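*Asks:* here's a sequence, model it:
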Amino acid sequence: MRIVIAGGHGRIALRLERLLARRGDAVVGLVRRAEHAEDLRAAGAEPVVCDLEAAGVEEVARHLSGADAVVFAAGAGPGSGAARKDTVDRAAAVLLADAAERAGVRRFVVVSAMRADPEHPGDEVFDAYLRAKGAADADVLARAGLDATVLRPGLLTDDAGTGLVRLEASTGRGPVPRDDVAAVLVELLDTPATAGLTLELISGRVPVSVAVKGVAGN
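*Replies:* Have a look, this model is predicted:
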């Protein structure tokens, strides 16, 4: 498969790129900064500089041309204010979805956040983040032109992955290694029957492939 990952220099994205490249997929990572290109190449991905806060839909669609799937793994990151939570975590996801539809790429996977909700109350930056993520999720899932899956991991850690997870519509809070998030994303990309689902992910006792097959069969 040819897979394009927005936010290609993120800690989950780099892990995902390594997994996909290792099995022979063609992986493209969209990054804001040219200096991140070597890290993507080391992970086995082709870097493409594309700032989703500044690009238009036609430009992004060109980068998605010929892809089999798109992953939105971008985020404004810690230290950013409420305005960038909207321009990156919401608007960039919507732009990527617009571009995917324009390019004819149906499979679309979003890395979201637990408790994301467009109506989430509160005035703190993290509240704005959850509203932005929730609004993006709702937008993407509502599109008839996309086969979209939303993944909402729990507390992300850099612990070594175990390959054992809990993946359900609602899991409750808990930690999950980024390694395991990347492994679940690979399985989701291979499982179009998960389209339309919003799934929460934490560490658990079920092997990743079994967990994904389980939700796909519901």
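*Asks:* switch to C-alpha atoms for all contacts and neighbour counts from now on
*Replies:* Fine.
*Asks:* can you tell me the element Val184 falls in?
*Replies:* Remark: Val184 resides in helix 178-189, with elements defined by DSSP states H and E.
*Asks:* run this one through as well so I can compare:
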Amino acid sequence: MCAVSLAGSKVCIGREGSIARGRLHHWHHRRHRWSAGTETALSGRRRVWARSPGRAAGRTRRAGCEARVGDLAGMTVEELAAVSGDVDVIVFSAGSNGGSKEVTKAIDGDGVVKAMKAAGLAGVERFVLVSVLPESWRERNLGDEVEYYFAVKKGADVAVSRSDLNWLIVRPSLLLDGPGSGTVSLGPAELHGEITRDDVAATLAELLHEPRIDRQILELNSGSTPIEEAVRANVRG
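*Replies:* Model prediction:
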């Protein structure tokens, strides 16, 4: 599990994978390309939580973050709230990726509920959940564990959408490795396809800095619209 507090304003809970690494890169890049006034508002402490400090140390130093060690499954609500009290938003992108039912329940199900309770306890109103497109892999013969994974992810979406938090659910298509294109298709309903983890991370970075997008479910696929433009197109009102 990793949790990121960027400039004292964000905590991210997610696996030590490509999206987590991408978030560090894109948030670090975005912080340095903003205007001086905005950058001043984002100055401060940055924290990264990871299961193993060795894996996190290099990339967190490059992003100007402080590495700490923690495990979502083993942390209590109170412990998670303690590292979330000085932030504006919690981003949950952890997932078992269709592993054992026990891990799926602990991370994709109970973990989301735990993070929401921690947000409430810490007074953090904004909560972003990275979920999955319901149509993913429907053309395949899925085993019981993967079917269970999709059911738990759906249940987590429902729990978040019924909460009192200022929530946002992002459902990316099938995740690919490799460099991002910088263009996507983002909206309330998208066809299931594939998208690079790098483009997902870049889209999250833009969404997190657009407070006018809230209490929405957005699906994310590869596309031809520049990411900043795609995010702005989903601002309501």
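*Asks:* and the TM-score between these chains?
*Replies:* Here the TM-score for the pair of chains, by TM-score structural alignment, normalised by the length of structure 1, is 0.89; 212 aligned residues with a Cα RMSD of 2.1 Å.
*Asks:* what does Phe72 of structure 1 correspond to in structure 2?
*Replies:* Aligned by TM-score structural alignment, Phe72 of structure 1 pairs with Phe92 of structure 2.
*Asks:* tell me how far that match lies from Gly109 of structure 2.
*Replies:* Phe92 of structure 2 sits 11 Å away from Gly109 of structure 2, going by Cα to Cα, to the nearest Å.
*Asks:* same deal with Arg23 of structure 2?
*Replies:* Going from Arg23 of structure 2 to Gly109 of structure 2 by Cα to Cα gives 23 Å.
*Asks:* name the residues that touch stretch 223-237 of structure 2?
*Replies:* Stretch 223-237 of structure 2 is contacted from outside by 182-187, 202-203, 206-207, 210, 212-213, using Cα atoms under 8 Å, 6 or more residues apart in numbering.
*Asks:* contacting residues around the counterpart of Thr171 of structure 1 in structure 2?
*Replies:* Aligning on TM-score structural alignment places Thr171 of structure 1 opposite Glu190 in structure 2. Glu190 of structure 2 makes contact with Glu219, Leu220, Asn221, according to Cα under 8 Å, 6+ apart.
*Asks:* just give me the match in structure 1 for the first one.
*Replies:* For Glu219 of structure 2, the aligned residue in structure 1 is Glu200 (criterion: TM-score structural alignment).
*Asks:* reformat the contacts of Glu190 of structure 2 into a markdown table and put secondary structure, neighbour count and distance to Arg162 of structure 2 next to each item.
*Replies:* Formatted as a markdown table, those follow (DSSP: H, G, I helix; E, B strand; the rest coil; neighbours: other Cα atoms under 10 Å; distance: Cα to Cα, whole Å):
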| residue | secondary structure | neighbour count | distance to Arg162 of structure 2 |
| --- | --- | --- | --- |
| Glu219 | strand | 22 | 18 |
| Leu220 | strand | 29 | 21 |
| Asn221 | strand | 26 | 25 |
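*Asks:* among the residues you listed, which one lies nearest to Arg30 of structure 2?
*Replies:* Using Cα to Cα, Leu220 comes nearest to Arg30 of structure 2 of the contacts of Glu190 of structure 2, at 20.3 Å.
*Asks:* that closest one contacts Arg171, doesn't it?
*Replies:* Yes: contact status for Leu220 of structure 2 versus Arg171: in contact at 5.8 Å, counting by Cα atoms under 8 Å.
*Asks:* all strands of structure 2, in order?
*Replies:* 4-5, 10-14, 47-50, 66-69, 89-93, 126-130, 166-172, 174-176, 183-187, 194-196, 216-222, 225-226 (DSSP state E).
*Asks:* could those strands be laid out in JSON lines, adding distance to Ala159 of structure 2?
*Replies:* Below are the strands of structure 2 laid out as JSON lines (distance: least, Cα to Cα, whole Å):
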{"stretch": "strand 4-5", "distance to Ala159 of structure 2": "23"}
{"stretch": "strand 10-14", "distance to Ala159 of structure 2": "17"}
{"stretch": "strand 47-50", "distance to Ala159 of structure 2": "25"}
{"stretch": "strand 66-69", "distance to Ala159 of structure 2": "28"}
{"stretch": "strand 89-93", "distance to Ala159 of structure 2": "13"}
{"stretch": "strand 126-130", "distance to Ala159 of structure 2": "11"}
{"stretch": "strand 166-172", "distance to Ala159 of structure 2": "11"}
{"stretch": "strand 174-176", "distance to Ala159 of structure 2": "23"}
{"stretch": "strand 183-187", "distance to Ala159 of structure 2": "21"}
{"stretch": "strand 194-196", "distance to Ala159 of structure 2": "26"}
{"stretch": "strand 216-222", "distance to Ala159 of structure 2": "13"}
{"stretch": "strand 225-226", "distance to Ala159 of structure 2": "31"}
